[in-house]
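Undergrad: I need the structure of the sequence given here:
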Amino acid sequence: MQLDWSALGQVTAVSIGVTVAVVVVFALGVLGLARYEGSQDTGAGASTLGRAQAALCFLACATVVAYGIYLIVPQFH
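TA: Okay, the predicted model is just below:
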């Protein structure tokens, strides 16, 4: 049995990279949500920028998860 170590290394590197990217984007979404809620607590007016940041980041995370499910489930192809 032959193992293509370079391909295994590429898959590992891409998996780690995408995982880190999704975690960072999710954290940015939580930060945007915190900014939005913090602006409401202080009465400084609703920060629509924080709300938009949170929505876009969470949408990006959901898109990556949906694409991963699409790749795993053969009935979707």
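
Undergrad: for the rest of this, base every contact and every neighbour count on C-alpha atoms.
TA: Noted.

Undergrad: what's the helix with the most length in the chain packed up against?
TA: Longest helix of the chain, by residue count under DSSP state H: helix 5-42. Helix 5-42 sits against helix 48-72, with contacts defined as 3 or more CA pairs under 8 Å, 6 or more residues apart in numbering; DSSP states H and E.

Undergrad: OK, contacts around the residue lying closest to Cys57 once chain neighbours are set aside?
TA: Spatial nearest neighbour of Cys57, excluding adjacent residues (CA to CA, 6 or more residues apart in numbering): Gly29 at 4.9 Å. Gly29 makes contact with 53-58 under the criterion CA atoms under 8 Å, 6 or more residues apart in numbering.

Undergrad: let's see this one next, to set against the first:
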Amino acid sequence: MNIDWAALGQVFGVSLVATVGLVGVFTLGIVAGSPRTAGTTPSPLARTGAYLCYALCLAAVAYGIYLIAA
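TA: All right, here's what the predicted structure looks like:
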């Protein structure tokens, strides 16, 4: 049994970057959608940015499921 270490390293690197990026975008959405002080609501622009981050995360997950199922 031979292991292609270069391919394994490439998969590891892409997985690491994708995971950190996706978690970062989701965290940005949480921060953008949270109120700055108690009792206030985020601005419409911040809320739109949060929804955009969530949509990007949803698209990435849906694409991953598509790749697995195809």
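
Undergrad: can you pull the TM-score for these?
TA: The TM-score (TM-score structural alignment, normalised by the length of structure 2) is 0.88; 70 aligned residues with a CA RMSD of 2.0 Å.

Undergrad: sorry, back to before: pull out the buried positions in the longest helix of structure 1.
TA: When neighbours are counted by 16 or more other CA atoms under 10 Å, the buried residues of helix 5-42 of structure 1 are found to be 22, 25-26, 28-33, 35-39.

Undergrad: which positions in stretch 41-59 of structure 1 come out as buried?
TA: 46-47, 50-51, 53-58.

Undergrad: how about the residues you listed in CSV, adding distance to Gly68 of structure 1?
TA: Supplementary listing: the buried residues of stretch 41-59 of structure 1 in CSV, determined by distance: CA to CA, whole Å:
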residue, distance to Gly68 of structure 1
Ala46, 34
Ser47, 32
Gly50, 27
Arg51, 26
Gln53, 23
Ala54, 21
Ala55, 20
Leu56, 18
Cys57, 17
Phe58, 15
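
Undergrad: contacts only, for the residue positioned nearest the centre of structure 2.
TA: Structure 2 has Leu22 as the residue nearest its centroid, 2.0 Å off, counting by CA atoms, centre = their mean. By CA under 8 Å, 6+ apart, Leu22 of structure 2 lies in contact with 57, 60.

Undergrad: need the nearest residue in space to Ala60 of structure 2, chain neighbours excluded.
TA: Nearest residue to Ala60 of structure 2 in three dimensions, chain neighbours excluded: Leu22, at 7.9 Å (CA to CA, 6+ apart).

Undergrad: how much space separates that neighbour from Ser34 of structure 2?
TA: Leu22 of structure 2 sits 19 Å away from Ser34 of structure 2, going by CA to CA, to the nearest Å.

Undergrad: and Leu58 of structure 2, what pairs with it in structure 1?
TA: When structure 1 is aligned by TM-score structural alignment, Leu58 of structure 2 is paired with Ala62.
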